[in-house]
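>>> fold the following and give me the result.
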Amino acid sequence: MTERTWLITGINSGFGRLMTETLLARGERVAGTTRNLAAVNDLKAQYGERLWVAVLDLTDTDAIHTTVQRAYEELGRIDVVVNNAGYGLFGAAEGLSNEQIRHQLDTNLVGPIQVVRAALPFLRQQAGGHIIQLSTYGGQATHPGASLYHASKWGIEGFMESLAAEVSAFGIKVTLVEPGGARTAFRSAASSNLGLRLDAYKGTPADMVHTVLTDPAREPNGDPAKMAAAMINCVDIEPAPRRLILGSDAYRIIHDALSQRLAELEAQEETAAQTDISAG
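Predicted structure coming up:
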């Protein structure tokens, strides 16, 4: 197996941590970012120079570009970029503060875009590479009470889909990962960062997110280790998958959403054409 260098954001927990552990154990190199160096001290002590670590907050655009450039200069190559860092912000749109909205979009949308922009010159110079973007089934489907989270994920999916066509001529591949629910700390972190629970929304679909996130009986079916392995393995698939669906729940929800959207589109075929300029 050829040793590769992976740039992964958010390696302190969740999928980022699992991917980093797996890659290091099999002899590859990881340039990882985290907001808390102490969380990966054990990995650094075990793997030494094969784990390059930097502190990074994805809301700091200047730091993103500086960190990516430094990783490339010190390691000499970046083969795979994994935009993993992010979080969920839930609650009715009215109950979210301006600061919560800005931070969600800066972290989940603007930050990953800037990571890619910082890495592209190096990937082009190498004549190849692979960008893996962590999204969610919520990048194709929606639930009430998750409007800002969906906004960030639908936004990054549109960016990456367009980007894939822009950079394919340079041998650069792009894969969007759309997991279903997984037994990581995502839900517990999200439950501690909910929007204000407004009385007007109690008993409505938008209010259900509070119940879902705080009910310990609602445990996801997704196996994080299996999902992390699938993300790593997708780099060796030819052609690279544009989207990688992980979890039976993700498949079902995305399939239902796309089927409904297609039916609604096809129902408007004739009326859509009525707004064309008339012949002659």
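>>> CA only for contacts and neighbour counts going forward, please
Noted.
>>> quickly note the distance from Thr67 to Val174.
When distances are taken as Cα to Cα, to the nearest Å, Thr67 and Val174 turn out to be 21 Å apart.
>>> do Met231 as well
Distance of Met231 to Val174, given as Cα to Cα: 12 Å.
>>> so which residues of the stretch 51-200 of the chain form helices?
Taking DSSP state H, counting those that start in this stretch to define them, one finds helices in the stretch 51-200 of the chain at 61-75, 98-105, 111-126, 147-167, 186-191.
>>> now mean neighbour count and distance to Leu23 too, for those helices, in JSON lines please.
Putting the helices of the stretch 51-200 of the chain into JSON lines (neighbours: other Cα atoms under 10 Å; distance: least, Cα to Cα, whole Å) gives the following:
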{"stretch": "helix 61-75", "mean neighbour count": "16", "distance to Leu23": "16"}
{"stretch": "helix 98-105", "mean neighbour count": "15", "distance to Leu23": "29"}
{"stretch": "helix 111-126", "mean neighbour count": "19", "distance to Leu23": "20"}
{"stretch": "helix 147-167", "mean neighbour count": "18", "distance to Leu23": "24"}
{"stretch": "helix 186-191", "mean neighbour count": "17", "distance to Leu23": "22"}
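>>> which one, of the ones you listed, ends up nearest to Ser278?
For Ser278, the closest of these is helix 147-167, at 31.9 Å, according to Cα to Cα.
>>> so the closest one versus helix 98-105, what angle?
Helix 147-167 and helix 98-105 meet at an angle of 30 degrees, taking axes from the mean of the first three to the mean of the last three Cα atoms, to 10 degrees as the criterion.
>>> point out the other helices and strands that helix 147-167 packs with.
Helices and strands touching helix 147-167, by 3 or more Cα pairs under 8 Å, 6 or more residues apart in numbering; DSSP states H and E, are helix 98-105, helix 111-126, strand 172-179.
>>> try 6 Å this time
Using 3 or more Cα pairs under 6 Å, 6 or more residues apart in numbering; DSSP states H and E as the contact test, no helix or strand touches helix 147-167.
>>> for Met227, give its distance to Tyr251.
14 Å.
>>> who has more neighbours, these two?
Each of Met227 and Tyr251 had its neighbours counted (other Cα atoms under 10 Å), and the higher figure belongs to Met227 (21 against 15).
>>> compare with the first, here's sequence two:
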Amino acid sequence: MQNVWLITGASSGLGRQLVELALERGDRVAAVIRNERALEDLQQQYGNALTVEVFDIRNTDRIQQAVNSAATAWGKIDVLVNNAGYVLRGAAEEVSDVQIERQFEVNLLAPIQVTRCVLPQMRKQRGGRIVQISSMGGQAAFPTVSLYHAAKWGLEGFTDALRQEVAPFGIQLTIVEPGGMRTSFDANAVHAEPIDAYEQTTVGLFRRKTREAKGTKYPNDPRKIAQAIIASTDAEVAPERLVLGADAYDVVHRALSQRLAALEAQEDAAMSTGLEYEAKHHAA
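As a prediction, this is how the structure comes out:
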């Protein structure tokens, strides 16, 4: 049976790989892009199986129109992939108010609104999959990308809560946390104006390492990441989180282990704040 996909950020990188793989297996795709010529070759090859919507993902009215068009044309939307996004690089003190607002608009508010637009259709059809493309940075944090982390952690919290709200309607959600991929992601990054005082700190060190990498040294193949995502949507039970890449596994495992150890070390302090705890110790 053909699935209908709605994929944002489909011009290049992971998004384009998802579009290609979905079409190759006979599915239908509504792709949201900003570069109107980015998918011309696929449109010529696959014809009416691919529709392309060209607009800024922050435009909620256009999002709703795209959702309505896909649902009207094909009668359903089986899978939504919120992939559109970019990284804002700079220490928290360096980034501007405008840069902060746009980072949250694109990386957090837009996927929330796309999800909200799709929910009525999926609820009506009593099922669907929503895939939120997060990052290993949705579980761990690095200097120079604090606002990117804030958006991804926010998206993950939103998704964990939403999962519980829509489960009765057969809608399942997966948070994808990939490691570094060899895409144009870094090339599309926005950089804050650096402050000299940070250059001899961890901020400066991390900034230099990032410049040296330029995306070419990242270990993961975006096509293989896309294949794993598509395979997850075929599973009867969607994974709540999908960590992809050895680098992502190591980073996320270390972050979660450290947080768990810190929590367990605070067990006595946590228990001591309850009213019953004080009463029991007075009685003893």
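>>> how close does the nearest residue in space to Trp74 of the second structure that is not next to it in sequence get to Ile225 of the second structure?
Excluding its sequence neighbours, the residue lying closest to Trp74 of the second structure (Cα to Cα, 6 or more residues apart in numbering) is Val4, at 7.3 Å. Counting by Cα to Cα, the separation of Val4 of the second structure from Ile225 of the second structure is 20 Å.
>>> what is the burial count for Tyr46 of the second structure?
Around Tyr46 of the second structure there are 15 other residues, counting by other Cα under 10 Å.
>>> now it, what's its secondary structure?
Here Tyr46 of the second structure is helix, with the state taken from DSSP: H, G, I helix; E, B strand; the rest coil.
>>> residues in contact with the residue nearest to Trp74 of the second structure?
Neighbour list for Val4 of the second structure: Arg28, Val29, Ile77, Asp78 [criterion: Cα atoms under 6 Å, 6 or more residues apart in numbering].
>>> state the distance from it to Glu105 of the second structure.
Counting by Cα to Cα, the separation of Val4 of the second structure from Glu105 of the second structure is 26 Å.
>>> what does Arg89 of the second structure give?
Counting by Cα to Cα, the gap from Arg89 of the second structure to Glu105 of the second structure is 16 Å.
>>> repeat for Ile225 of the second structure
Counting by Cα to Cα, the gap from Ile225 of the second structure to Glu105 of the second structure is 25 Å.
>>> cool, and Ala151 of the second structure?
In this structure, Ala151 of the second structure lies at 9 Å from Glu105 of the second structure, with Cα to Cα as the measure.
>>> can you measure across stretch 94-110 of the first structure, start residue to end residue?
Distance between the two ends of stretch 94-110 of the first structure: 22 Å, counting by Cα to Cα.
>>> doesn't Val32 of the second structure belong to a strand?
Yes. With the criterion set as three-state DSSP, the secondary structure at Val32 of the second structure is a strand.
>>> what about it, how many residues nearby?
Look at Val32 of the second structure: counted by other Cα under 10 Å, it has 27 neighbours.
>>> for it, what are its contacts?
The contact partners of Val32 of the second structure, by Cα under 6 Å, 6+ apart, come to Thr8, Glu53, Val54.
>>> go with 8 Å
In this structure, Val32 of the second structure makes contact with Leu6, Ile7, Thr8, Gly9, Ala10, Ser11, Val52, Glu53, Val54, Phe55, Ile57, judged by Cα atoms under 8 Å, 6 or more residues apart in numbering.
>>> please apply the same query to Pro205 of the first structure.
Applying Cα under 8 Å, 6+ apart to Pro205 of the first structure gives the contacts Pro144, Gly145.
>>> try it again at 6 Å.
For Pro205 of the first structure, the set of contacting residues under the criterion of Cα under 6 Å, 6+ apart consists of Pro144.
>>> mind checking how far it is from Val174 of the first structure?
Pro205 of the first structure is 35 Å from Val174 of the first structure, where distance means Cα to Cα.
>>> repeat that for Gly280 of the first structure.
In this view, Gly280 of the first structure and Val174 of the first structure are 44 Å apart by Cα to Cα.
>>> give me the more crowded residue out of those two.
Between Gly280 of the first structure and Val174, Val174 has the larger neighbour count (other Cα under 10 Å), namely 25 against 3.
>>> skipping adjacent residues, who's closest to the more buried one in space?
Sequence neighbours aside, Ile131 is the residue nearest to Val174 of the first structure in space, at 4.7 Å (criterion: Cα to Cα, 6+ apart).
>>> my guess is the one you found meets Val81, correct?
Yes. Taking contact to mean Cα atoms under 6 Å, the distance of 4.8 Å between Ile131 of the first structure and Val81 places them in contact.
>>> overlap in contacts, these two.
Common neighbours of Ile131 of the first structure and Val81, using Cα under 6 Å, 6+ apart, do not exist here.
>>> ok, how many other residues are close to the residue nearest to Lys153 of the first structure when sequence neighbours are not counted?
Excluding its sequence neighbours, the residue lying closest to Lys153 of the first structure (Cα to Cα, 6+ apart) is Gly139, at 4.8 Å. The local packing of Gly139 of the first structure (other Cα under 10 Å) involves 23 other residues.
>>> from Gly155 of the first structure, how far out is Gly139 of the first structure?
8 Å.
>>> same check on Glu94 of the first structure?
Glu94 of the first structure is 20 Å from Gly155 of the first structure, where distance means Cα to Cα.
>>> kindly report the same for Gly181 of the first structure.
When Cα to Cα is applied, the distance between Gly181 of the first structure and Gly155 of the first structure equals 20 Å.
>>> list the contacts for Gln125 of the first structure?
Contact partners of Gln125 of the first structure, counting by Cα under 6 Å, 6+ apart, are absent.
>>> repeat for Leu24 of the first structure
Counting by Cα under 6 Å, 6+ apart, Leu24 of the first structure makes contact with nothing.
>>> which element is it on?
Counting by DSSP states H and E, the element that carries Leu24 of the first structure is helix 14-25.
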